[in-house]
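>>> sequence first, then the predicted structure, then my questions.
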Amino acid sequence: MKRFDTINVIPLIDVMLVLLAIVLTTASFIVKDNLKIDLPQTQSTQAYMPEEKPPISFHIDANNQLYLNEQPRSLADISDFLVSLDKQQPLILQVDKQANFGDFVALVDAIKQQQLTQLTILTKAAP
């Protein structure tokens, strides 16, 4: 009978690589929402289907702070950024229900001034 002095770890490494690939693949699909935006509820909310182009996200939190792709910005900075966008660029707008309506209107007005038409305003479905 042959004596085994060492353990073959190659199958263990193969299994660990497969598990690592699975974890990395599923982790990339988890959406992490750093901003605490409490969306208003609506009765006619539809499921959001992202466009082929990756959308640009705008947020207004309860403290009326504007965000561009989760980075705090002023309305002037956002207006300057909007000038460089393609007219068919998809945009997502999330506004906290405690935010001032005036800030929402100012952001939508800045978007419309640049004739950007692919705007989606996200809400959550009422129970």
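Yes, it's here. Residues are numbered from 1 along each chain as shown.
>>> rest of the way, CA atoms for contacts and neighbours
Fine.
>>> now the strands: where do they sit in the protein?
41-42, 56-60, 66-68, 71-73, 91-95, 119-122, 124-125 (DSSP state E).
>>> other SSEs contacting the fifth one?
Going back to what we said before, that points to strand 91-95. With contacts taken as 3 or more Cα pairs under 8 Å, 6 or more residues apart in numbering; DSSP states H and E, strand 91-95 sits against strand 56-60, strand 119-122.
>>> please apply the same query to the last one.
If contacts are counted by 3+ Cα pairs under 8 Å, 6+ apart, strand 124-125 sits against strand 41-42.
>>> what sits up against the strand it packs on?
Contact with strand 41-42 is made by 123-126, as judged by Cα atoms under 8 Å, 6 or more residues apart in numbering.
>>> now the residues you listed as CSV including distance to D77?
Shown next, in CSV, are these (distance: Cα to Cα, whole Å):
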residue, distance to D77
T123, 25
K124, 28
A125, 32
A126, 34
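>>> another one to put next to it:
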Amino acid sequence: MHGPFNRGPGRKPMGEINVVPFIDVMLVLLVIFMITAPMLTQGVQVDLPRVTSEPIESMEDREPITVTIDEQGRYYISLGDELSPVPLDDISNKVIAVLERRPDTPVLVKGHRNVPYGQVVTLMSTLQTAGVPNVGLISEPPPSDS
């Protein structure tokens, strides 16, 4: 009687796991994420100022509110996946609505390098009026001379 469940004398059950199918699945997921990740970044294309600065602390699970000023001086507000142009007067209402639900939400300003300083200050004043305690400024690191 030799069958798949009948083991001969001296044969031990195999205690190994075949990980090849697991590796195949992981490689397929890796390729999918590599293809879709660049599509997830969205926003208004702005030429950020280049300065040397320390990055802000990790925001882990807190999705920030990003207010962008493009080269023409138009304002955009990014709330998670939503990106919409808004007038300056409506920014405070939208920020207040988000901060009432999630008071620890970080607020970041992303301004084009050619936007007048006064326009950035006006935006930051509007955010302060809306009750934002701290506003972060987004910049790019300077090009390395290597």
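Perfect, thanks for sending it. Quick caveat, the model's predicted, so the values are computed rather than measured.
>>> could you get me the TM-score between them?
Remark: TM-score between the superposed chains equals 0.72 [TM-score structural alignment, normalised by the length of structure 1]; 114 aligned residues with a Cα RMSD of 2.6 Å.
>>> quick one on the thing from earlier: out of the helices and strands packed on strand 91-95 of structure 1, which is closest to L39 of structure 1?
L39 of structure 1 sits nearest to strand 119-122 of all these, at 7.4 Å, using Cα to Cα.
>>> can you list contacts of the closest one?
Residues outside strand 119-122 of structure 1 that contact it (Cα under 8 Å, 6+ apart) are 39, 48, 90-95.
>>> that strand corresponds to what range in structure 2?
Under TM-score structural alignment, the match for strand 119-122 of structure 1 in structure 2 covers residues 135-138.
>>> check stretch 89-100 of structure 1 too.
The aligned range for stretch 89-100 of structure 1 is 105-116, by TM-score structural alignment.
>>> what is the burial count for L137 of structure 2?
By other Cα atoms under 10 Å, 15 other residues sit near L137 of structure 2.
>>> tell me the spacing between it and V95 of structure 2.
Distance, L137 of structure 2 to V95 of structure 2, by Cα to Cα, to the nearest Å: 16 Å.
>>> contacting residues for P90 of structure 1?
P90 of structure 1 neighbours (Cα under 8 Å, 6+ apart): 51, 53-56, 117-120.
>>> quick revisit: and the contacts of strand 119-122 of structure 1, which are buried?
The neighbour count (16 or more other Cα atoms under 10 Å) marks 39, 90-95 as buried among these.
>>> would CSV of those residues with distance to I10 of structure 1 be doable?
Formatted as CSV, these follow (distance: Cα to Cα, whole Å):
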residue, distance to I10 of structure 1
L39, 50
P90, 47
L91, 48
I92, 47
L93, 50
Q94, 49
V95, 52
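>>> the equivalent of A21 of structure 1 over in structure 2 and G118 of structure 2: what is the separation?
Aligned by TM-score structural alignment, A21 of structure 1 pairs with L29 of structure 2. To G118 of structure 2, L29 of structure 2 is 47 Å away according to Cα to Cα.
>>> now E140 of structure 2
Applying Cα to Cα, the value for E140 of structure 2 to G118 of structure 2 is 21 Å.
>>> so the two - more neighbours on which side?
Neighbour tally, E140 of structure 2 and G118, criterion other Cα under 10 Å: the higher count belongs to E140, 12 against 9.
>>> one step back: export the strands of structure 1 as a markdown table, with columns for distance to T25 of structure 1.
Shown next, in a markdown table, are these (distance: least, Cα to Cα, whole Å):
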| stretch | distance to T25 of structure 1 |
| --- | --- |
| strand 41-42 | 32 |
| strand 56-60 | 23 |
| strand 66-68 | 26 |
| strand 71-73 | 26 |
| strand 91-95 | 25 |
| strand 119-122 | 27 |
| strand 124-125 | 27 |
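>>> how many neighbours does the counterpart of P87 of structure 2 in structure 1 have?
Aligned counterpart of P87 of structure 2 in structure 1: S74 (TM-score structural alignment). S74 of structure 1 has 11 neighbouring residues, counting by other Cα under 10 Å.
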